[in-house]
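Undergrad: Sequence and computational prediction follow.
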Amino acid sequence: MLKLLFFARLREDLNSHEEALPLPDGITTVGGLRDHLCLRGDNWHKALHSAGLFVAVEQQVVDWETPLNGDDEVAFFPPVTGG
């Protein structure tokens, strides 16, 4: 079971901060998972394709081609700014 985490603005945009999801058939990469989640609707597509979006697998920032295992923790988060 994948553990999905959504941080900061994504939490509000998606009305979700955490969920468990079986690795969907045919999905092998983080980018494939993002595309699968985008099928949930326009708000998912807009949020997960926003500029500068980061993704981490097992608390390591990765790129969209990173392979997934069925029990990974996958976190999505927007760029962080400070002041």
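TA: Perfect, I can see it now. Residues are numbered from 1 along each chain as shown.
Undergrad: going forward, measure contacts between C-alpha atoms and count neighbours the same way
TA: Will do.
Undergrad: what sits up against the helix ranked longest in the chain?
TA: What stands out as the longest helix in the chain, according to DSSP state H, is helix 30-38. Identification of contacts with helix 30-38 by C-alpha atoms under 8 Å, 6 or more residues apart in numbering yields P24, I27, W44, H45, L48, D63, W64, E65, T66, P67, L68.
Undergrad: What ranges does this structure have for its strands?
TA: 2-6, 18-21, 54-57, 60-62, 73-77 (DSSP state E).
Undergrad: could the ones you listed go into CSV alongside distance to C38 and mean neighbour count?
TA: Listed next are the strands of the chain as CSV, based on distance: least, C-alpha to C-alpha, whole Å; neighbours: other C-alpha atoms under 10 Å:
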stretch, distance to C38, mean neighbour count
strand 2-6, 14, 18
strand 18-21, 14, 12
strand 54-57, 15, 20
strand 60-62, 19, 13
strand 73-77, 13, 20
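Undergrad: try this one next to it:
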Amino acid sequence: MKIELVYFGRPKEHLKVARETADLPAGTSNLAGVLAWLRTRGDVWAQELADNRVRCAINQEFADLPATIKENDEIAIFSPISGG
């Protein structure tokens, strides 16, 4: 399943990526699974994308970790506290 990932705030700064298209592994069906998969990329990814360190949105609507994702969804990942 392909999705678009968009990073804001601290995750964007520390992971040094603003946007990417990802092809998720089979069986990844919710936000928790997306974050778990991204954490397998290594140390900084595991630290920055811990469940309690980020908030997520699906197609520009806040979503909790159990929220289901589908093909071509845009997943935003950002710090819980963001300036504006």
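TA: Ah, there it is. As the structure is a prediction and not an experimental result, all values here were calculated from the model.
Undergrad: quick one on the thing from earlier: can you put the strands of the first structure in TSV and add distance to L37 of the first structure?
TA: TSV is the format used below for the strands of the first structure (distance: least, C-alpha to C-alpha, whole Å):
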stretch	distance to L37 of the first structure
strand 2-6	11
strand 18-21	10
strand 54-57	14
strand 60-62	18
strand 73-77	12
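Undergrad: out of these, nearest to E12 of the first structure?
TA: strand 2-6 (9.0 Å; C-alpha to C-alpha).
Undergrad: So which bit of the second structure is that closest one matched to?
TA: Aligned by TM-score structural alignment, strand 2-6 of the first structure falls on residues 3-7 of the second structure.
Undergrad: The matching stretch vs the first structure, average offset?
TA: By mean C-alpha distance after the TM-score superposition for the first structure, the fitted stretch 3-7 of the second structure averages 0.4 Å away from its aligned residues in the first structure.
Undergrad: quick one: contacts of that stretch?
TA: Contacts for stretch 3-7 of the second structure (C-alpha under 8 Å, 6+ apart): 17-24, 70-78.
Undergrad: Let's see that with 10 Å instead.
TA: 12-13, 15-24, 34, 56-59, 69-79 (C-alpha atoms under 10 Å, 6 or more residues apart in numbering).
Undergrad: Nearest to R40 of the first structure among the strands of the first structure would be which one?
TA: Taking the strands of the first structure one by one with C-alpha to C-alpha, strand 18-21 is closest: 13.4 Å.
Undergrad: Mind reading off the mean deviation between that closest one and the second structure?
TA: Looks like 0.3 Å for strand 18-21 of the first structure (mean C-alpha distance after the TM-score superposition for the first structure).
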